[in-house]
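[1] This is a predicted model, with the sequence first.
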Amino acid sequence: MEISALMDRRTPRNRKLLPSIAGVAILAISSLACSAPEKSYETPDSLCGKSVPSKLLDPFMPPGKRVSVVSRNETEGIRRCRIYVDDKEVLSASSEWLNKDRSLLEVAAMAYNNVDPGDRKTKDGKYIYSPTGAIGKVTCLTPPTSSERVFASIRISGGKPNAKALKDLIREYAEELKNSDHCS
């Protein structure tokens, strides 16, 4: 029965019932507003099979019950993985062989990277990043070809945007890729 309907009925019982119903409704609403969603999963300590401290991934991880990581290496020269929280994509990372003459700005201009050529660049010129995406040049220790190089990318799709944390994450990910099997 709606509260307005109770107010229209002027019986003594309804007048006593109305404050109780209103009190329960206020209590229910306030308890929902005060309870913050929790993160009941452990943040991964790797990204696409590369060791990355979980503290670098943590800023992007939303509350949820479970996390899953899906890797795909279906396209030659591209390795990609996605992190999901409760079946919603939060972050994706990839490493890709491209022509070595491609600039960081050209790679940043690719539509799917969530980075624009005008976004922040590191002083060493190896990384470009925004709150939702980052690109990095990977200096392979044993490159298999002299005409190509590996670029690393990270895209935030459902997680929390954070430019500084993304800069730290792309640096670590690119460092881990330097001596990986994808670099040889």
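    Great, that's in hand.

[2] switch to C-alpha atoms for all contacts and neighbour counts from now on
    Noted.

[3] Name the residues of the longest strand seen in the chain that are buried.
    Longest strand of the chain, by residue count under DSSP state E: strand 88-99. Judged by neighbour count using 16 or more other C-alpha atoms under 10 Å, the buried positions of strand 88-99 are E89, V90, L91, S92, A93, S94, S95, E96, W97, L98.

[4] here comes the other one, which I'd like you to weigh against the first:
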Amino acid sequence: MRLLPLAAATAVMVATAAGCGDSAEREYTVPSSLCGIHIKTATLAPLLPPGKRVSVEPDTPVPDAIATCEVAVDKKVVLSVERERREPGAAARDIAVDQLSAHDPKSAAARTIAYTDAVAVSITQCTAPDVVKEDISTVIRVFEPGHKDESALKDLITEYTEVLKTSSPCEVKSG
């Protein structure tokens, strides 16, 4: 007979806890573009937290060399993207470890991608005869309260890099 009141109390606590979770919903539309690169919202969504408003703020700290943008949810930066032109021969894993202090990143796409649950790096090589010989590195970082997710970040950097390649990011030789 004592189990019935305990079961009823447990059911009430579970229902109450479930009701509390409803307040943490995504009220904004997930962006479909990062730094001018179109991405599927389903690829970006797992990394973004609940909130009311989202903004994507582009910035170009060094014109024609570095492009950045930040994704903020309720005015808190949760994700950033940085593209940088580099000398040829850069390795995604080296950038992740040496410059971003990533611990034991995994590799993908013939080692042109390195990623963890919070940072991902890709290298796009510019090797065509009519372009400047250089690499373009892309770095995506996830910050709290964004959701760190190794698989989702790998998917995002992979998709972002593939779309970047189709946008002709390499600088055409002059003259």
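    Everything's here; your move. This one's a predicted model, so the numbers in the text were calculated from it and none came from an experiment.

[5] TM-score for the pair, please.
    Here the TM-score for the pair of chains, by TM-score structural alignment, normalised by the length of structure 2, is 0.78; 154 aligned residues with a C-alpha RMSD of 2.4 Å.

[6] circling back to that earlier point, ok, residues contacting the longest strand of structure 1?
    47-48, 60-62, 77-84, 147-159, 182 (C-alpha atoms under 8 Å, 6 or more residues apart in numbering).

[7] And for the residue positioned nearest the centre of structure 2, nearest residue in space, chain neighbours not counted?
    Structure 2 has I140 as the residue nearest its centroid, 4.5 Å off, counting by C-alpha atoms, centre = their mean. Take I140 of structure 2 and drop its neighbours on the chain: the residue closest to it by C-alpha to C-alpha, 6 or more residues apart in numbering is V81, 4.6 Å away.

[8] What lines up with that neighbour in structure 1?
    Aligned by TM-score structural alignment, V81 of structure 2 pairs with A93 of structure 1.

[9] Kindly report the same for S32 of structure 2.
    In structure 1, S32 of structure 2 lands on D45 (TM-score structural alignment).

[10] ok, that match - contacts?
    S51, V52, P53, S54, L57.

[11] give me that answer again for 7 Å
    Going by C-alpha atoms under 7 Å, 6 or more residues apart in numbering, D45 of structure 1 touches S51, V52, P53, S54.

[12] Can you flag which of those residues belong to helices?
    Members of those lying in helices (criterion: DSSP state H): S54.

[13] R171 of structure 1: which of the contacts of D45 of structure 1 is nearest?
    R171 of structure 1 lies nearest to V52 out of the contacts of D45 of structure 1, by C-alpha to C-alpha, at 10.2 Å.

[14] what about A174 of structure 1, which SS state?
    Classification of A174 of structure 1 using DSSP: H, G, I helix; E, B strand; the rest coil returns helix.

[15] Tell me how many other residues surround it.
    With neighbours defined by other C-alpha atoms under 10 Å, the count for A174 of structure 1 comes to 25.

[16] one step back: return the closest of the buried residues of strand 88-99 of structure 1 with respect to S40 of structure 1.
    Distance to S40 of structure 1 across the buried residues of strand 88-99 of structure 1 (C-alpha to C-alpha) is lowest for V90, with 15.6 Å.

[17] now the helices for structure 2?
    With helices called from DSSP H, structure 2 shows them at 3-21, 41-44, 92-94, 150-166.

[18] now the third one: which residue numbers in structure 1?
    Residues 104-106 of structure 1 are where helix 92-94 of structure 2 aligns, with TM-score structural alignment as the criterion.

[19] The matching stretch vs structure 2, average distance?
    Average distance, stretch 104-106 of structure 1 versus aligned residues of structure 2 after superposition (mean C-alpha distance after the TM-score superposition for structure 1): 2.3 Å.
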